[in-house]
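**Student:** sequence-free structure coming up:
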């Protein structure tokens, strides 16, 4: 979690971790946009199973590279992200994989709203669970609209993150609970 006014010394692993976290956010945003456009246009850029696996990978990547002071919240979000990957690998029902991946992304969006003032991000912790619910209810049009809105907002977050210096994601190392 960041304190932009504090510039910690970054080593190579820190730089790679921050870039992978941002890459995971970008990938998740693109995947949500693909999901929404698929239902609205009928164009299948990815099969549903490939889409879901890629979303699990994106959320797992973000969870793997998460910088968060509170170890309990960090553990929960990492568990959800890695849980999505494990569920996908085990062939669990799609609803469970999607739920774990979207829960991870919701938690990350919730975290980011406290760290950075990015417009619209406060909606993501509501929109992503709503997307899961609409998918579970097989309401394709409604799910597509929510996925598009979520993808756009996550894309804005991702763009804002890429424009920030890398040390913003690390913050004050002395505040991390180990």
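**Tutor:** Ah, there it is. Just so you know, these numbers come straight off a predicted model, no measurement behind them.

**Student:** from here on, just use CA atoms for contacts and neighbour counts.
**Tutor:** Will do.

**Student:** mind checking the longest helix of the protein?
**Tutor:** As far as residue count goes, and with DSSP state H defining each element, the longest helix of the chain is helix 12-41.

**Student:** want to compare, so here's the second one:
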């Protein structure tokens, strides 16, 4: 079914359906699989084994680390920020800026071309969990919660990707 949809529908359309889930029978149980994920879905117990309690809380339970507590808040090294869950490249240090909000902030995701995010490692999702409308940012590959994006960032697109340090793994550029 996923192959048929991939053949019939353009990739950007499929990527915009990040919350669509296919069900398929396998090994006597049903396994959920997102159209955009490249990694197999892990169980809650497997994620808890793989991640620290704080990483699990933020990435798998949509938590937030306390402001001004993250290890990458003041990181000024040149390199790439990857998903702590699946190692997917997400944000470049070239687009990192100090927002004063208490979390690492980026003006765009790695792979953005103009306003096209189809080649990035992130997806945007509507979040109404606090009674207001926000835009959640998740990893395209494993659907880890990373943070939120707000329309009050620097130019040219005016975006502020407010991302939890605990959801990231930094890899410095090789010298």
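**Tutor:** Right, received. Where do you want to start? All values reported here derive from a predicted model rather than from experimental measurement.

**Student:** work out the TM-score between the chains.
**Tutor:** Scored against TM-score structural alignment, normalised by the length of the second structure, the superposed chains reach a TM-score of 0.27; 86 aligned residues with a Cα RMSD of 5.4 Å.

**Student:** circling back: what comes up buried for the longest helix of the first structure?
**Tutor:** Under the neighbour-count criterion of 16 or more other Cα atoms under 10 Å, helix 12-41 of the first structure has 14, 17-40 buried.

**Student:** so which residues make contact with the next helix-or-strand element following that helix?
**Tutor:** Of the helices and strands lying after helix 12-41 of the first structure in sequence (DSSP states H and E), the nearest is helix 48-64. Outside of helix 48-64 of the first structure, the residues that reach it under the criterion Cα atoms under 8 Å, 6 or more residues apart in numbering are 20-25, 27-28, 31, 35, 77-82, 84-85, 88, 94, 97-98, 101-102, 104-105.

**Student:** quick one, helix 48-64 of the first structure and helix 12-41 angle?
**Tutor:** Put simply, helix 48-64 of the first structure runs at 150 degrees to helix 12-41, going by axes from the mean of the first three to the mean of the last three Cα atoms, to 10 degrees.

**Student:** from the chain's centroid, how far away is the helix or strand following helix 48-64 of the first structure?
**Tutor:** Sequence-wise, the next helix or strand beyond helix 48-64 of the first structure is helix 71-90, with elements assigned using DSSP H and E. With Cα atoms, centre = their mean, to the nearest Å as the basis, the distance from the averaged C-alpha position of helix 71-90 of the first structure to the chain average is 12 Å.

**Student:** what is helix 71-90 of the first structure packed up against?
**Tutor:** Contacts of helix 71-90 of the first structure with other secondary structure elements, assessed using 3 or more Cα pairs under 8 Å, 6 or more residues apart in numbering; DSSP states H and E, are made with helix 48-64, helix 94-115.

**Student:** buried set for it?
**Tutor:** With burial defined by 16+ other Cα under 10 Å, the residues of helix 71-90 of the first structure counted as buried are 74, 77-88.

**Student:** ok, and the closest non-adjacent residue to residue 108 of the first structure?
**Tutor:** Counting by Cα to Cα, 6 or more residues apart in numbering, the nearest residue to residue 108 of the first structure once its immediate chain neighbours are dropped is residue 77, at 7.7 Å.

**Student:** quick one on the thing from earlier: of all the buried residues of helix 71-90 of the first structure, which two lie farthest apart?
**Tutor:** By the measure Cα to Cα, those have their two most distant members at 74 and 88, which lie 21.3 Å apart.

**Student:** separation between residue 105 of the first structure and residue 73 of the first structure?
**Tutor:** 13 Å (Cα to Cα, to the nearest Å).

**Student:** now whichever strand or helix holds residue 151 of the first structure, how far from the chain's geometric center?
**Tutor:** Here residue 151 of the first structure is covered by helix 140-163, with elements defined by DSSP H and E. Shown here is helix 140-163 of the first structure, whose average C-alpha point lies 10 Å from the average C-alpha point of the whole chain (Cα atoms, centre = their mean).

**Student:** C-terminal to it, what's the next element?
**Tutor:** From helix 140-163 of the first structure onward toward the C-terminus, using DSSP H and E, the following helix or strand is helix 167-170.

**Student:** how far off centre is that following helix?
**Tutor:** Going by Cα atoms, centre = their mean, the spacing between the C-alpha centre of helix 167-170 of the first structure and its chain's C-alpha centre is 17 Å.

**Student:** and stretch 136-151 of the first structure, by the same measure?
**Tutor:** Taking Cα atoms, centre = their mean, one finds stretch 136-151 of the first structure lying 17 Å from the centre of the chain it belongs to.

**Student:** same thing with stretch 30-49 of the first structure?
**Tutor:** Stretch 30-49 of the first structure has its C-alpha centroid displaced from the chain centroid by 17 Å (Cα atoms, centre = their mean).

**Student:** okay, how far is it across that stretch, tip to tip?
**Tutor:** Counting by Cα to Cα, the length from the leading to the trailing residue of stretch 30-49 of the first structure is 16 Å.

**Student:** for the helix or strand harbouring residue 91 of the second structure, packing partners?
**Tutor:** For residue 91 of the second structure, the host element (DSSP H and E) is strand 89-92. Packed against strand 89-92 of the second structure, as judged by 3+ Cα pairs under 8 Å, 6+ apart, are the following elements: strand 79-83.
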